[in-house]
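Enquirer: Need a 3D model of the following:
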Amino acid sequence: MSRQFCGKLFSKAVTFADYGRPQEVLRVTDRAIAPLSPTGVRVRILAAPINPSDINQIEGVYPARPTFEPNVGAVAGNEGLAEVVALGEQVAQRSPNSDGAGLQVGDWVLPFRRSFGTWQTLASVEASQVVKIPKFTNVSPLAAATLTVNPSTAYRMLKDFVTLRPGDYVIQTAANSSVGRAVIQLCKAWGIRTINIVRDRDNLDQLVHELTELGATLVLTDGQLREASVRAQLKELNGPVALGLDCCGGKVSTEVARVLSHGAPLVLYGAMSKKPLTFPVSLFIFKDIQVRGYWMTRWYGQQDHETRLTMWTELLKLIDQGALQSPSFHVIPWLVPPVANADDVNGSLQTKIQDALRDYSAGFTNKKFILAMDPKLLTEKLSG
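Expert: The predicted structure follows:
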């Protein structure tokens, strides 16, 4: 959904001029698209998910800051899939072997930088700010739109801190999260076993079944992990617990650290409990555990196109082969019913997005919330 007025193109964008609660500061506006530069591309956003980092950025508590434009503010959204719709003159003339070359109209691209502003319909950017990804038969646009945060975080944490070998164990908290489910599936594909910690709940048997179907080796509640008998059983596993992944903090982090094998790293990538970490000194002295932090945005800031593309291509191949399932999606259609004027369109879309953000914050569904700008996506299979 975009429009042209007096020769200018406009993108319909979700913006914020000040930091604050998303329901209070977000507005749907018509944002003028910059003219296409010789080294630029114009892209049409197909779909963009809602992630916790998006909310934190709007609230002003996320380290990565967006760019605020006069009279518009910042465009929300960090992750998403776009399609190239126009090429700058120099981009179109590049040879296949030149830097950033190979872009054509119709290509799928992912943002190269964080704070891209994916919650909009159109954008003009430098060609260096997007990365072309290959298309696979069994990879939907919705799956590709959610590639750069959760699956990529799982991939990097499994690759970057220790050399895992088939038969090793990885222990993780919040195993039912999007990252946790990706960890389970990647480990299964690579011959690595997983110990998966979840919070106790009414539908625990159903959740255990779901995670086991994905490839989980063991599924335990955080309460069970505190039991001496369970920890004793884990000490008798026929393989090292070579890596720990934790996004909770608090007491469960301590219990996970106790299970780790000698010298194993515990990687922290979140703090859902908002509780501090407390580790016995003995774990450092006698087990030589390592406590590390991981932030996907920092990794992206240190890598080039080729390194990112290598990872994304491997993940796309796994999705295409069925070894890595897409999450179940809660799709928010960008289109609104016909209304009288542009202001009414913006108001209707703004209300729809604010309602979706309220439901997202309240946790009304376990599905991945995603904005679908392309109406064709509404007829696709919406779950993996």
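Enquirer: Could you use CA atoms for every contact and neighbour count after this?
Expert: Noted.
Enquirer: Would you mind measuring from the spatially most central residue of the chain to W295?
Expert: With distances taken as C-alpha atoms, centre = their mean, V149 lies nearest the centre of the chain, 2.5 Å away. Here the criterion is C-alpha to C-alpha, to the nearest Å. By it, V149 lies 10 Å from W295.
Enquirer: cool, and A228?
Expert: Distance, A228 to W295, using C-alpha to C-alpha: 33 Å.
Enquirer: cool, A342 as well?
Expert: Per C-alpha to C-alpha, A342 is found 40 Å from W295.
Enquirer: Scan this protein for its longest helix.
Expert: What stands out as the longest helix in the chain, according to DSSP state H, is helix 342-362.
Enquirer: Tell me the helices and strands packed up against that helix.
Expert: If contacts are counted by 3 or more C-alpha pairs under 8 Å, 6 or more residues apart in numbering; DSSP states H and E, helix 342-362 sits against helix 22-25, strand 26-32, strand 329-333.
Enquirer: which of these sits most buried?
Expert: Counting by mean count of other C-alpha atoms under 10 Å, strand 26-32 has the highest mean neighbour count of the helices and strands packed on helix 342-362, with a mean of 23.
Enquirer: Just want the angle from the next helix or strand after it to strand 329-333.
Expert: Next helix or strand after strand 26-32 toward the C-terminus (DSSP states H and E): strand 40-49. On the basis of axes from the mean of the first three to the mean of the last three C-alpha atoms, to 10 degrees, strand 40-49 is oriented at 120 degrees to strand 329-333.
Enquirer: Please generate a structure for the following sequence too, so the two can be compared:
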Amino acid sequence: MQRAAARALRGARTLPVRARSAGTGPPPRGLLYERHGEPPAVVQLKDLEVAELGDSDVHVKMLAAPINPADINMIQGTWRTRGVFPQETLLKVPSDIPVPCAATLSVNPCTAFRMLADFESLAPGDSVIQNAANSGVGQAVIQIAKASGIKTINVVRDRADLPKLVERLMALGADHVVTEEMLRKPEMKDIFKSIPKPRLALNCVGGKSTTEMLRHLQPKGTMVTYGGMAKQPVMVPVSAFIFRDVRLRGFWMSQWRKDHAQGEPRLRRDGMDRDSVTSMMDALFQLIRRGQLSAPACTQVPLQDYKAALENSMKPFTSSKQILLL
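Expert: Below you'll find the predicted structure:
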């Protein structure tokens, strides 16, 4: 089996088991929880049983899995070392794709890819502005945009190690890195002497950050919201609608997959339009092979140290995604 093993599994509970006939050796282990709460307190590492293999099932060994903000916010995923799944629900990851890239591919890079492709027809030389640029999605946006000749203006929160963060994002291909405070300053005009104002804004913060970022969007431009890290509403001046006709949209990768469901349900239990998903993944694989897309800055953590990984993933100003080595 190729490195499809790096795919993270989600589901609030483990399915009832039928038999341990899908493999030999020690039983697989998984991170489970029985009640909602702070992840380090409620998540436990336990032995699991493996479901019985059906005629079209595949026994998958997991190599690595990222801890995403959605996992922390909702505790709707469990991480496990092995499982059995219908083959039509799986996508093969080529063996030349590094494990950290494979482990993080299905969420952050896919989100970045779709937002850059689906809301504005961007051409080389166009620009995009985004907040939380140091996030996993933000890092993928920088790299995918760079490969397409699209300029990026990247907004981050001020912090003690800001110069180091700016250097890292510039090394990924960022054209400009500014703090949220800089968005409000006249110096922002200097940026637009060399590149056009953005036609697309990507927001996963909300609150004042969104309002200030919106001011730099071109008339008839689009802002896509895919998160709300500030836990504050998106506030838009009426003038932005009346005089500049900006468009506000939303995006959720899970919903995109549901919206692209096609085919006979009996044959397509994954609910995904295979052609759309496959073409997107192939494009991302090519970027990885060409060295134009890497995994986000990450810390690889052995599964038994999951509590430390969960705690670190919830720290403020974190710039390193925790990846559980399964």
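Enquirer: rewinding a little: what residue in structure 2 is paired with the residue nearest to the centre of structure 1?
Expert: Residue pairing (TM-score structural alignment): V149 of structure 1 is matched to V107 of structure 2.
Enquirer: Excluding chain neighbours, what is closest to that match?
Expert: Spatial nearest neighbour of V107 of structure 2, chain neighbours left out: M253 (7.1 Å); criterion: C-alpha to C-alpha, 6 or more residues apart in numbering.
Enquirer: Run through the residues that contact M213 of structure 2.
Expert: Listed by C-alpha atoms under 8 Å, 6 or more residues apart in numbering, the contact set of M213 of structure 2 reads 129-131, 183, 201.
Enquirer: Redo the residues you listed as JSON lines? Include secondary structure and neighbour count.
Expert: Conversion of the contacts of M213 of structure 2 to JSON lines gives the following (DSSP: H, G, I helix; E, B strand; the rest coil; neighbours: other C-alpha atoms under 10 Å):
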{"residue": "I129", "secondary structure": "strand", "neighbour count": "26"}
{"residue": "Q130", "secondary structure": "strand", "neighbour count": "28"}
{"residue": "N131", "secondary structure": "coil", "neighbour count": "25"}
{"residue": "L183", "secondary structure": "helix", "neighbour count": "19"}
{"residue": "A201", "secondary structure": "strand", "neighbour count": "26"}
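Enquirer: Work out the gap between stretch 82-89 of structure 1 and the centre of the chain.
Expert: 24 Å (C-alpha atoms, centre = their mean, to the nearest Å).
Enquirer: With stretch 144-154 of structure 1 instead?
Expert: On the basis of C-alpha atoms, centre = their mean, stretch 144-154 of structure 1 sits 4 Å off its chain's mean C-alpha point.
Enquirer: How much space separates A242 of structure 1 from P111 of structure 1?
Expert: Separation of A242 of structure 1 from P111 of structure 1 (C-alpha to C-alpha): 33 Å.
Enquirer: Give the aligned equivalent of Q322 of structure 2 in structure 1.
Expert: Counting by TM-score structural alignment, the partner of Q322 of structure 2 is F369.
Enquirer: How about that match: what's its closest non-neighbour residue?
Expert: Using C-alpha to C-alpha, 6+ apart, the nearest residue to F369 of structure 1 is H330, at 4.7 Å.
Enquirer: can you tell me which residue in structure 2 aligns to that neighbour?
Expert: Match for H330 of structure 1 (TM-score structural alignment): T299.
Enquirer: wait, doesn't its match sit right on K321?
Expert: Yes - between T299 of structure 2 and K321 there is a contact under C-alpha atoms under 8 Å: 6.1 Å.
Enquirer: Which positions in the longest helix of structure 1 come out as buried?
Expert: Using 16 or more other C-alpha atoms under 10 Å as the test for burial, helix 342-362 of structure 1 gives 345-346, 348-354, 356-357, 360.
Enquirer: Select, from those, the two members most distant in space.
Expert: V345 and Y360 (22.4 Å; C-alpha to C-alpha).
Enquirer: counterpart of stretch 19-28 of structure 1 in structure 2, which residues?
Expert: Counting by TM-score structural alignment, stretch 19-28 of structure 1 corresponds to 36-45 in structure 2.
Enquirer: Tell me the one of the buried residues of helix 342-362 of structure 1 nearest Q233 of structure 1?
Expert: Nearest to Q233 of structure 1 among the buried residues of helix 342-362 of structure 1, counting by C-alpha to C-alpha, is Y360 at 37.9 Å.
Enquirer: how far away is that closest one from A143 of structure 1?
Expert: 19 Å.
Enquirer: how about L248 of structure 2, what's its match in structure 1?
Expert: So, by TM-score structural alignment, L248 of structure 2 is matched to V291.
Enquirer: That match - that's part of a helix, no?
Expert: No - with DSSP: H, G, I helix; E, B strand; the rest coil as the criterion, V291 of structure 1 is strand rather than part of a helix.
Enquirer: Next, find the distance separating the residue lying closest to it once chain neighbours are set aside from M157 of structure 1.
Expert: Nearest non-adjacent residue to V291 of structure 1, counting by C-alpha to C-alpha, 6+ apart: L266, 4.9 Å away. For L266 of structure 1, the distance to M157 of structure 1 (C-alpha to C-alpha) stands at 10 Å.
Enquirer: Over to K367 of structure 1?
Expert: K367 of structure 1 is 23 Å from M157 of structure 1, by C-alpha to C-alpha.
Enquirer: Looking at these two, which is more packed in?
Expert: M157 (21 against 16; other C-alpha atoms under 10 Å).
Enquirer: Sounds good, over and out.
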